[in-house]
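Q: missing the sequence, but the structure's below:
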């Protein structure tokens, strides 16, 4: 099953053009061969190489809203898209610690590129938990061959993320799916589009739709001021045919202790940690090379201003703390996954990740805002595009409110209350 390991650059075909836009966006992206990673270090090296190359045009992609097609194809071809697929299904079965670090490394240079595959991995966790054996073998095999899974997000106009209104209705031996979704990160770039819906018995199911299926339309209408190149827009479902084999009953997610929500949140926290590190790196570089010292400091260089020095020290302490708690959370997930999982173990994992999410959210916002105070007014010039760090941090950290993380953590430690089981805790 495993393929021989070769350098990342040798596995990625040259991509000369991006997929068509406009009405042609409903055609599946090209499919390139994907490497299968052998171990954690190979995955981390692939992430480092991708991050190094993606960094060169990251600011311009944000400024021009140029979608990172080539970079995402490299992500997939490198084998990073299948790193969590269990070994019994032909995948490398790598650790949550590696998954978290891969997302942190990539998001340090381009958090939009980091966010695009986050739902892909959340859905892989969901498939592992809820799908039958035949579905697991087929879907995991497709990902090993280079398919990406995108998410048709929550309902447009719904009361909250769990207010599902899309309907999956029986049609002969198969089904028809109708609805309108938004915040559909990854769908535009995907080969499978996954959509939650209610079936004829009002049960929540997950439908997986191959791109190019009649009635499926993806609209690139994401207009957020941050994470501008995630294409987190609309998915329209107009009586889309869905075969029975591509419908997954999601009741096990509700009924069984699981790590699906914790794994999803771990990725979110890793993206925020990457944003914070990228912002702090740019702040330090700008202060060293471009900023002018404040006259009252009576120093020759801005980097010798004692207040600037102290603030950079404080930001580094806070970031190192957030990164340490993030690594701890990943270890808790790995330990939980290696043992028989009960309700207490699942809760412990969710709370560990919630603690990381609090700290990574706060340092991402603080570092990206403090950048301008430390670097001075010149840092606001459009040519540097340094505001992308704050725009990305502010946008991505709105995914789920930190105030409820504090509540979940307090309720767990004070009253022994387990957090809810869904993708936002």
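A: Here it is on my side, so go on. Bear in mind the structure is a predicted one, so any value in this text is a computation, not a measurement. Numbering: from 1, shown residues only.
Q: From here on, just use CA atoms for contacts and neighbour counts.
A: OK.
Q: Pick out the residue nearest the middle of the protein.
A: residue 118 (2.6 Å; Cα atoms, centre = their mean).
Q: Touching, it and residue 264? I think so.
A: Yes. In terms of Cα atoms under 8 Å, residue 118 counts as a neighbour of residue 264; the distance is 7.4 Å.
Q: hmm, back to that, list the residues that contact the residue nearest to the centre of the chain.
A: Going by Cα atoms under 8 Å, 6 or more residues apart in numbering, residue 118 touches 186, 264, 267-268.
Q: Considering those, which is situated nearest to residue 88?
A: Residue 88 lies nearest to residue 264 out of the contacts of residue 118, by Cα to Cα, at 22.0 Å.
Q: which ones are touching that closest one?
A: Counting by Cα under 8 Å, 6+ apart, residue 264 makes contact with 118-119, 121-122, 423-424.
Q: put this beside the first:
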């Protein structure tokens, strides 16, 4: 069933009725308790999404129903504190869950990944009180979080009006915002160079979506542009700021811990790239076994495509490189765990994280970004060589894996990650924190 959403500007936005997944809300009456349970739940979600992924990709409808499925499954809560009803899992489990969902549907893997990052924003750049309050709100309400934070655009302008701060501006990209419950806003406070993060209800009349996401890949991510028009939030919600002094707290924001969101989300990217590539290999494998015909003019003719030397060699090579990429991604996830487990907590504990430790984590993440980008692009394009000309038919749907990974691997040039790693290898330099490192 298709429903048209009448937005404030009169735009008609079709989406599938979220009730198509109501049965799973009744099926999943509790959240998993351990890593194995969470990965099984992610697999169940992936199996549901895989059944009609290519159809939904072509229809390009707003993913309200699919986000409802993520909510029913409890996957939005995997990292949340147990005392509020969350899963209490480390980032390594979150990353594997993202990867598993992306094997079936890259768009939903991406949405889950961005949500997990934005839902933990206050844990990194907020005070302990803010983190507690916001985590409670998100987990208890099972909220999905979007973010209007695109560093390539001009910063949102922030002014002060009494006990509130007011955001104004425009962002070309805003992943998941249209289907979110809360939106993370970020901008620069007037008269300073200091940035402020804050959460706002997505229903705020000043958050105006253009509904213009119609790209070649990741079509169900609602990553279009958004106008932020006089969106006011309380000064108390300015993450990591002293509302009385109207100044950033240096013990929260001006320490290496305060920049951990960047390597954390870069590893989110790598994991949904990896999931997409794994999904492509599995999809292509099934196609080759069932439908690909052996080449009859090679001089060493085989009866079945699965006996062809070049087909076996290609699949074997892809398998090996993806297995290595999985091992690297898992190792990097454990490095993220180690940093958060060691330094999360009170401000004195956060302050112990050194720039060197933060930088070495960034290089684990950069290494994973390079490998998953290179391998993902090679696999998702290369599977056509071993599935045959008929696999390019749109009804087959094999093309969506390449379109998805090609779209997001342009997010920030991987060449700069190679250069960064080169300086680490040759000069033992760790990178300065940036919006992309």
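A: Cool, got the structure. None of these values were measured; they are calculated from a predicted model.
Q: and the residue nearest to the centre of structure 1, what pairs with it in structure 2?
A: Per TM-score structural alignment, the equivalent position to residue 118 of structure 1 in structure 2 is residue 113.
Q: And what about that match, helix, strand or coil?
A: Here residue 113 of structure 2 is recorded as helix under DSSP: H, G, I helix; E, B strand; the rest coil.
Q: Please determine how far it is located from residue 88 of structure 2.
A: According to Cα to Cα, to the nearest Å, residue 113 of structure 2 and residue 88 of structure 2 sit 16 Å apart.
Q: what's downstream of the helix of greatest length in structure 2, the next helix or strand?
A: Longest among the helix segments of structure 2 by residue count, using DSSP state H, is helix 309-343. Following helix 309-343 of structure 2 in sequence order, the next helix or strand is helix 347-350 (DSSP states H and E).
Q: according to the alignment, that following helix goes to what range in structure 1?
A: Against structure 1, helix 347-350 of structure 2 falls on no residues (TM-score structural alignment).
Q: roughly how far out does stretch 206-225 of structure 2 sit from the chain middle?
A: On the basis of Cα atoms, centre = their mean, to the nearest Å, stretch 206-225 of structure 2 sits 15 Å off its chain's mean C-alpha point.
Q: can you check stretch 248-265 of structure 2 too?
A: 19 Å.
Q: contacts for stretch 26-36 of structure 1?
A: 2-3, 5, 11, 13, 19, 73, 76-79, 82-83, 91-92, 144-147, 188-191, 210-212, 216-218.
Q: again with stretch 46-66 of structure 1
A: Here stretch 46-66 of structure 1 has contacts from 8, 67-68, 71, 74-75, 78, 80, 102, 105-106, 108-110, 227-229, 384-385, 388, using Cα under 8 Å, 6+ apart.
Q: that older thread, distance to residue 257 of structure 1 for the contacts of residue 264 of structure 1 - can I get that in CSV?
A: Listed next are the contacts of residue 264 of structure 1 as CSV, based on distance: Cα to Cα, whole Å:
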residue, distance to residue 257 of structure 1
118, 21
119, 20
121, 18
122, 16
423, 13
424, 15
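Q: Please, where are all the helices along structure 1?
A: 8-11, 40-54, 58-64, 69-77, 96-109, 111-115, 118-130, 133-144, 251-255, 260-289, 306-338, 343-375, 387-396, 402-415.
Q: Among those helices, which comes closest to residue 196 of structure 1?
A: Using Cα to Cα, these put helix 118-130 closest to residue 196 of structure 1, at 11.1 Å.
Q: how much does the closest one stray from structure 2?
A: Once the two are superposed, helix 118-130 of structure 1 sits an average of 2.0 Å from its aligned residues in structure 2 (mean Cα distance after the TM-score superposition for structure 1).
Q: orientation of that helix relative to helix 260-289 in degrees?
A: On the basis of axes from the mean of the first three to the mean of the last three Cα atoms, to 10 degrees, helix 118-130 of structure 1 is oriented at 160 degrees to helix 260-289.
Q: How far off centre is helix 118-130 of structure 1?
A: With Cα atoms, centre = their mean, you get 12 Å for helix 118-130 of structure 1.
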